[in-house]
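# pasting the sequence and the predicted coordinates here, then a few questions.
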Amino acid sequence: MRGLQDDDEGAAEVGNTETTMEQAPYSHPSLPNVCFWDLPGIGTFNFPAATYLREMNFERYDFFIIILGCRVKEHDAKLGEEIKRLGKNVYFARSKMDDDLRRFQTDGGKSTEMEKIRTYCVDKLNQFGFPSPTVFLTSSRRVNEFDFPTLKETFANNLDDIKKDVFLLSLPNTTLEIVENKRKELKTRVWMLATLSGAVGAVPIPGQSFACDIGILVSAIIQFRQYMGLDDASLQRLANVTGKSVRDLKAIVKTPLVGEINKEFVIRMLLSCAFVTISAIEIGLDLVPVVGSIFGAGSSFGMTYKLLNDVLNELVENAQRVVKAAFETD
């Protein structure tokens, strides 16, 4: 979910024995406000089912993923029922599908086995008292295959608007759909930032609007680049996950927006278009009552909107090329 491999810094511990002995937080590598919590397994000697919910403080979390192994246990269904009773969303993810399907060579054979596994999980959960469960078949080694993309989309759709937006932007770029969903969300932010720029532009103080616009643009471009997975750290994580060379992934990116973004860079972008003339007129009109405010608001809004919209489109095109190359997909 965070785009990390087992041996990456900050990755969750893995093991064949009871590894998680306490609630462990794992922050997103580039969005610290997004945090996943790994909870100890239910029904073990250390964490008996009778006291599990109370000890784990379930009220604090937004949603839950119950990881199913080869055998579905009664504790899995009972835990899911208790989570639903608290008014929280719970999802069942059957893990390690790559291991289970390794011996099936044909797509037809894999599809048949996947349906057998899904049917078994659903039937067992029903039998243990969890009605009509949805089971997602997943593999942490093949994050753009099986039901992993659908699982992430389901998470997002069931969050409230603010958390949905943050969650979407936190997802690693493993599919073109994720990139496109990020574009839609960032389009909204373009409007918000342009509106903010227009509000500042309405204040008749010479030079203030232009300086504020530059600050907004620098910050937004750096954030948009990170959300689109085109910063160095994101590209390195993607290379680690896919086994591709980070140098090869960087070579696919054809935009100066992956270089250093500062005041001088943004001013050069503005100089390459007509906005520099508009800004000069705006400064000249700042001392004219009413007219200066109206012109300033409109020009600041238009300049910020146009530039950020162009930046977003350019970043999306490059992010799409990287995903296609990384996962060898169209």
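Great, that's in hand.
# rest of the way, CA atoms for contacts and neighbours
OK.
# correct me if wrong, but residue 90 is in a strand.
Yes. Residue 90 sits within a strand when classified using DSSP: H, G, I helix; E, B strand; the rest coil.
# how close does it sit to residue 57?
Distance of residue 90 to residue 57, computed by Cα to Cα, to the nearest Å: 15 Å.
# the two - which one has more neighbours?
A count of neighbours by other Cα atoms under 10 Å puts residue 90 above the other of residue 90 and residue 57, at 20 against 10.
# OK, contacts around that one?
63, 64, 65, 66, 80, 83, 84 (Cα atoms under 8 Å, 6 or more residues apart in numbering).
# hey, which helix is longest across the chain?
If you go by DSSP state H, the chain has its longest helix at helix 291-327.
# go through that one and flag the buried ones.
Using 16 or more other Cα atoms under 10 Å as the test for burial, helix 291-327 gives 292-305, 307-309, 311-312, 314-323, 325-327.
# adding another structure so you can compare the two:
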Amino acid sequence: MFVWNPSLREKMDQTLRAPFFLAEDVERLQSSYNSGGLEAIMPLIQEKINALNNTELHIAVTGESGTGKSTFINAMRGLKNTDEGAAEIGNVETTMKPTKYQHPSFPEVYFWDLPGVGTVKYPAKKYLSEMNFQKYDFFILLSGDRFKEHDTILAKEINLLEKKLYFVRSKIENSFHVQSGIVDKETELEKIRDNSVYNLEKAGISQPAVFLVSSYQTREYDFPTLNETLANNLNDIKKDVFVKSLPNTTVKVLAQKRDQLKKRIWMLATLSGGVGAVPVPGLSFACDLGILVTGIIEFRTYLGLDDASLQRLANITGKPVEFLKAEVKTPLMGEINKEFIKRIVVGSTFVGISVAEVVLNFVPVIGSIFGATSSFALTYSLLNKVLDELTENAQRMVTAAFATS
């Protein structure tokens, strides 16, 4: 039986951190393993995987009417305004009560379109009393030109709740001053941003985060920076939930998704040697083929390689979905079942199993507590190689999707 020792604890404290597990979670893993072995920790790991798949994220988008909240929400979900399920847009105030929109692939992600503040129905004081601000994980406050008194009132109220608030200047593509047909975009953007920050600080908002975006050009301006900032300010699990919801607009987004998925692999590898493990023909050990099947399918969806995500990307870019699929050249896009897993495990280029591949620094808890069993090493190695293969194909597809003729 494994016994915890100070040198191992010190090593783990210095170099190993279990993704998605707090310090007390790691203590539970260690204690459960010491008392009941590998089988005892599997429910704890499965519990964490369930949390990754089911934790809800509620994002509030607010601001005065006419600032483009609906179009912004559609852009965040990878939808055009004309797509099925898109938030309704209009020249008048279309949102009369908080309206939620689920992500089309990940229904645990909710975007809330809040009524515009400062309207006849929702003057500022009534707005503050009727909106349930506590339910939202963070707020995005939109302005179409400049942030006004109503915006600062909202900002101060949100700050009192100790919630994250991000100021977004929407429709930024319309904000450039054209002089003799020449526009220095970077200089103009810096002026707009500095002016927004100055006015907000003058109104009593400390260190406001201001982003300049176009909901029609999500690869440009501050849209990529906004999404990266939103993700980095969330805790581990909610960051994972948010990152997987991001539309595939850049190769950097896909790299973020790959990094998040890599954090899950050690947990799936641990479960693969459990109760559901079965012998693999041609190999001398067992693994859970069902976990591998589910893992690969989930990786594809997370990376936006499922049919629905590909169609949304085709809609946004104006490229035929068949063109996008042609850029993805991997057998992993076909039907994934247990027979397929057996074929790629035995003699496949995907797997070259050796315990030496499982570097402790990348396998927190399991590497230091349990060692690398054959079934663990198989699943760990296979899923890492599958993930790299899918990511490379997805990045090639995105590059082609947004390439200009």
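The structure has been received and is ready for your questions. Note that the coordinates shown come from a computational prediction; the quantities given were computed from them, not determined experimentally.
# helices of the stretch 51-200 of the first structure, start to end?
Residue ranges of the helices in the stretch 51-200 of the first structure, as given by DSSP state H, counting those that start in this stretch, are 74-85, 97-100, 107-127, 148-157, 161-170, 176-201.
# for the residue nearest the centre of the second structure, give its distance to residue 257 of the second structure.
Nearest to the mean C-alpha position of the second structure, by Cα atoms, centre = their mean, lies residue 243 at 0.9 Å. As judged by Cα to Cα, residue 243 of the second structure and residue 257 of the second structure stand 6 Å apart.
# just the element for residue 229 of the first structure, please.
Assigned by DSSP states H and E, residue 229 of the first structure belongs to neither a helix nor a strand.
# that one reaches residue 319, doesn't it?
Yes. Residue 229 of the first structure is within contact range of residue 319, at 6.9 Å (criterion: Cα atoms under 8 Å).
# so for the two, which residues contact both of them?
residue 173.
# list the contacts for the corresponding residue of the first structure for residue 250 of the second structure?
Aligned by TM-score structural alignment, residue 250 of the second structure pairs with residue 175 of the first structure. If you count contacts by Cα under 8 Å, 6+ apart, residue 175 of the first structure has them with 144, 149, 323.
# what's the match for residue 205 of the second structure in the first structure?
Here residue 205 of the second structure is matched to residue 130 in the first structure, going by TM-score structural alignment.
# relative to residue 243 of the first structure, how far out is the aligned partner of residue 400 of the second structure in the first structure?
For residue 400 of the second structure, the aligned position in the first structure is residue 325, judged by TM-score structural alignment. Distance, residue 325 of the first structure to residue 243 of the first structure, by Cα to Cα: 11 Å.
# same question for residue 265 of the first structure.
To residue 243 of the first structure, residue 265 of the first structure is 33 Å away according to Cα to Cα.
# next: residue 185 of the first structure.
Counting by Cα to Cα, the gap from residue 185 of the first structure to residue 243 of the first structure is 29 Å.
# who has more neighbours out of those two?
residue 185 (15 against 11).
# what sits closest to that one if chain neighbours are left out?
Among residues not flanking residue 185 of the first structure along the chain, residue 165 sits closest, at 6.6 Å (Cα to Cα, 6 or more residues apart in numbering).
# wait, isn't the one you found in contact with residue 184?
No. Taking contacts as Cα under 8 Å, residue 165 of the first structure lies outside contact range of residue 184: 9.8 Å.
# between those two, point out the one with more neighbours.
Applying other Cα under 10 Å to residue 165 of the first structure and residue 184 shows that residue 165 carries more neighbours, namely 18 against 11.
# on the three-state scheme, residue 26 of the first structure is what?
Residue 26 of the first structure - assigned by three-state DSSP - is strand.
# residues in contact with the alignment partner in the second structure of it?
The equivalent of residue 26 of the first structure in the second structure is residue 101 (alignment by TM-score structural alignment). Taking Cα under 8 Å, 6+ apart, we find residue 101 of the second structure in contact with 87, 110, 111, 112, 113.
# in the first structure, what residue corresponds to the fourth one?
This points to residue 112 of the second structure. In the first structure, residue 112 of the second structure lands on residue 37 (TM-score structural alignment).
# run the chain-centre distance for stretch 186-194 of the first structure.
Relative to its chain's centre, stretch 186-194 of the first structure lies at 18 Å (Cα atoms, centre = their mean, to the nearest Å).
# part of a helix, is residue 7 of the second structure?
Yes. Judged by three-state DSSP, residue 7 of the second structure forms part of a helix.
# what is the equivalent residue in the first structure for it?
Match for residue 7 of the second structure (TM-score structural alignment): no aligned residue.
# kindly report the same for residue 30 of the second structure.
Taking TM-score structural alignment, residue 30 of the second structure has no aligned residue in the first structure.
# residue 161 of the second structure: how many residues sit nearby?
So residue 161 of the second structure, with other Cα under 10 Å, has 10 neighbours.
# and for residue 340 of the second structure?
For residue 340 of the second structure, using other Cα under 10 Å, the count is 15.
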